[in-house]
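A.B. asks: The amino acid sequence is not available; the structure is as follows:
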């Protein structure tokens, strides 16, 4: 990884915090137990500029009703702290919850951001859902598409985007100061790693992405997108460190080879059920969190393709 200039840039920012040259970002977690999703507000204590990562829209699938109670708790916190939101960061097009980014953007401002490979995901799922030409497959539903190594400023804190595909083609990790928001790449060390069997996913690619993240300093704070409580653990946990992952991740600790990981991941993924909310979530999230256009009666509809996934 010596020639990975983008990882090196992220390391520099982490080390500046660890050496006391810059204050760390303040991170507040909002955990949505129905979807096991951790959303985050991070901010620069020097300027009160902020970013929101992976916000959740409440969705009751049997009734088809949505609500914003979870997102409104985030908005209330932002206002109570006097923060200004610059960025709404999506780590990928989630298959387990609907994004609340449009609601929070309306309430708080900020630009909606995702990795450029969302275009690939839109193309694949645009076909699965038989979307017509009115569904743009160019990422234009988002305000900004990021490439590997792109940098966003949050006040005095740089946020470096690292492309970490494997779970999906579009996964991005965001490194802000000493904090890494890694999406669905790794989970808590006692739970392991994300699945890689969705369309466009690949276990070997996921292994290489995780190894890239392992190149960050050991003291880097790692904030996860999900926790499912590993067997024997009674509490939800969503924060760990790179060092803990390297020494203790049950799937990908030091010494596990790419071939071993790929074989394990493929065998495990073959036993996993399709995520409960994948069909509604993907239809919304590839649109930047917006619903499909309303039909002539003013109602929005989600499709249920049969015998596809």
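C.D. replies: On my side now, so go ahead. Just so it is clear, the model here is predicted, and its values are computed rather than measured.
A.B. asks: alpha carbons only for contacts and neighbour counts from here, please
C.D. replies: Noted.
A.B. asks: Tell me if residue 103 really is in a strand.
C.D. replies: No: assessed with DSSP: H, G, I helix; E, B strand; the rest coil, residue 103 is helix; it does not lie in a strand.
A.B. asks: now the longest helix anywhere in the chain, how far from the centre of its chain.
C.D. replies: Ordering each helix of the chain by length in residues (DSSP state H) puts helix 5-18 first. How far helix 5-18 lies from its chain's middle: 20 Å, per CA atoms, centre = their mean, to the nearest Å.
A.B. asks: same deal with stretch 219-234?
C.D. replies: Chain-centre distance of stretch 219-234: 14 Å, with CA atoms, centre = their mean.
A.B. asks: again, but for stretch 127-142
C.D. replies: The answer for stretch 127-142 is 21 Å, by CA atoms, centre = their mean.
A.B. asks: quick one on the thing from earlier: output the contacting helices and strands for the longest helix of the chain.
C.D. replies: Secondary-structure packing of helix 5-18 (3 or more CA pairs under 8 Å, 6 or more residues apart in numbering; DSSP states H and E): strand 157-163, strand 172-176.
A.B. asks: Check it against this one:
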């Protein structure tokens, strides 16, 4: 807890997701976590505005970017990691188990090219317990599976970026029913996060504004232990798995999932253009027919 990073969140209304700039106030070095690209399904057009806002914030404050990071392959928006890496000339990273998720979805899309060494897409693959520095801040990687098989948490001084594990206490926890997800693993990942010091600031990857309240994305370990609605209502691992599994059965397919994962499993790189110069995304017909696609949610 010797160093306290400054944290700026950027909320993306379309997906309810939050990107972060995490800076060392002493050196002006920073990293970006989970940047977003806008995508319009109707027209197939990409909007770089969400990531441009992050870039402009960094450049306007004279910060020096050392990393652009994914916490996991996202299912509800396009990752801006590759785009910002090019804009800011910074290396990229994700958890090393991304290869597992690539393998799952390579079969679903029938695109073997997706299942390849993650180092061809990101500059570094991070293992549980890995440490690196952003200025004078030490960043520790916690493997946090459950929502996906590849998810990681970044712990930086008194802050932890917990992606889609815990939401704000009134939002509960993330779904675990996507291919490769596991409700029991999610519970154990959450317990590991909640073993951090009680004053640790927790920054979530989404906020869906329960009851229409104002957007919030920061809590503490102590607040989550006391008030998280899913942990409060489900005492212990087995009860949590039952609650999470029953809830997940009622959730629709994220609107962006089938488009987003083809891009996000490549660190945000679009598929290679075909001979006419246009990139294309695939849709696996009837593969997820039992799920509705009218709402995007990770809840």
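C.D. replies: Structure's in. What do you need? Just so it is clear, the structure is predicted and the values come from calculations on it, not from any experiment.
A.B. asks: TM-score for this pair?
C.D. replies: The TM-score (TM-score structural alignment, normalised by the length of the second structure) is 0.94; 287 aligned residues with a CA RMSD of 1.2 Å.
A.B. asks: winner for burial among the helices and strands packed on helix 5-18 of the first structure?
C.D. replies: Most buried of these by mean neighbour count (mean count of other CA atoms under 10 Å) is strand 172-176; its value is a mean of 28.
A.B. asks: corresponding residues in the second structure for that strand?
C.D. replies: On the second structure, the counterpart of strand 172-176 of the first structure by TM-score structural alignment is residues 152-156.
A.B. asks: contacting residues for residue 124 of the first structure?
C.D. replies: residue 199 (CA atoms under 8 Å, 6 or more residues apart in numbering).
A.B. asks: From residue 130 of the first structure, how far out is it?
C.D. replies: Using CA to CA, to the nearest Å, residue 124 of the first structure is found at 10 Å from residue 130 of the first structure.
A.B. asks: next one: residue 161 of the first structure
C.D. replies: 31 Å.
A.B. asks: Residue 86 of the first structure now?
C.D. replies: 34 Å.
A.B. asks: cool, residue 143 of the first structure as well?
C.D. replies: Where residue 130 of the first structure is concerned, residue 143 of the first structure sits at a distance of 25 Å (CA to CA).
A.B. asks: what do you get for residue 13 of the first structure?
C.D. replies: For residue 13 of the first structure relative to residue 130 of the first structure (CA to CA), the value is 43 Å.
A.B. asks: So which of the two has more stuff around it?
C.D. replies: Using other CA atoms under 10 Å, the more surrounded residue of residue 13 of the first structure and residue 130 is residue 13, with 22 against 12.
A.B. asks: In contact with the more buried one, which residues?
C.D. replies: 158, 176-178.
A.B. asks: possible to save those residues as JSON lines with distance to residue 272 of the first structure?
C.D. replies: Output for the contacts of residue 13 of the first structure, formatted as JSON lines (distance: CA to CA, whole Å):
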{"residue": "158", "distance to residue 272 of the first structure": "37"}
{"residue": "176", "distance to residue 272 of the first structure": "33"}
{"residue": "177", "distance to residue 272 of the first structure": "35"}
{"residue": "178", "distance to residue 272 of the first structure": "33"}
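A.B. asks: Touching stretch 124-140 of the second structure from outside, list them.
C.D. replies: 3, 5, 23-24, 26-31, 66-67, 91-96, 118-119, 141-143, 152, 154-157.
A.B. asks: Give the buried residues for it.
C.D. replies: Across stretch 124-140 of the second structure, burial judged by 16 or more other CA atoms under 10 Å covers 124-127, 133-137, 139-140.
A.B. asks: so where in the first structure does it end up aligned?
C.D. replies: Residues 144-160 of the first structure are the counterpart of stretch 124-140 of the second structure, counting by TM-score structural alignment.
A.B. asks: still on that earlier bit, so which bit of the second structure is the helix or strand just after the longest helix of the first structure matched to?
C.D. replies: Going down the chain from helix 5-18 of the first structure, the next helix or strand is strand 26-32, by DSSP states H and E. Counting by TM-score structural alignment, strand 26-32 of the first structure falls onto residues 6-12 of the second structure.
A.B. asks: same thing with stretch 45-55 of the first structure?
C.D. replies: Under TM-score structural alignment, the match for stretch 45-55 of the first structure is residues 25-35.
A.B. asks: wait, is residue 189 of the second structure part of a helix?
C.D. replies: Yes: the assignment for residue 189 of the second structure (three-state DSSP) places it in a helix.
A.B. asks: show me the contacts for the residue mapped onto it from the first structure.
C.D. replies: Under the alignment (TM-score structural alignment), residue 189 of the second structure maps onto residue 209 of the first structure. Residue 209 of the first structure makes contacts with 163-166, 185, as judged by CA under 8 Å, 6+ apart.
A.B. asks: Check the gap between residue 209 of the first structure and residue 295 of the first structure for me.
C.D. replies: In terms of CA to CA, residue 209 of the first structure sits 41 Å off from residue 295 of the first structure.
A.B. asks: now do residue 87 of the first structure
C.D. replies: Taken as CA to CA, the span from residue 87 of the first structure to residue 295 of the first structure is 31 Å.
A.B. asks: Settle it for me: which of those two has more neighbours?
C.D. replies: When neighbours are counted by other CA under 10 Å, residue 87 of the first structure and residue 295 differ, and residue 87 comes out ahead with 24 against 9.
A.B. asks: Quick one: map that one onto the second structure.
C.D. replies: Match for residue 87 of the first structure (TM-score structural alignment): residue 67.
A.B. asks: hang on, residue 257 of the second structure packs against residue 79?
C.D. replies: No: counting by CA atoms under 8 Å, residue 257 of the second structure does not reach residue 79; the two are 11.9 Å apart.
A.B. asks: the more surrounded of the two?
C.D. replies: residue 79 (29 against 19).
A.B. asks: For the more buried one, what is the corresponding residue in the first structure?
C.D. replies: Checking with TM-score structural alignment, residue 79 of the second structure has residue 99 as its match.
A.B. asks: That match reaches residue 291, doesn't it?
C.D. replies: No: proximity of residue 99 of the first structure to residue 291 does not meet the contact threshold set by CA under 8 Å, at 10.2 Å.
A.B. asks: This completes my enquiry, with thanks.
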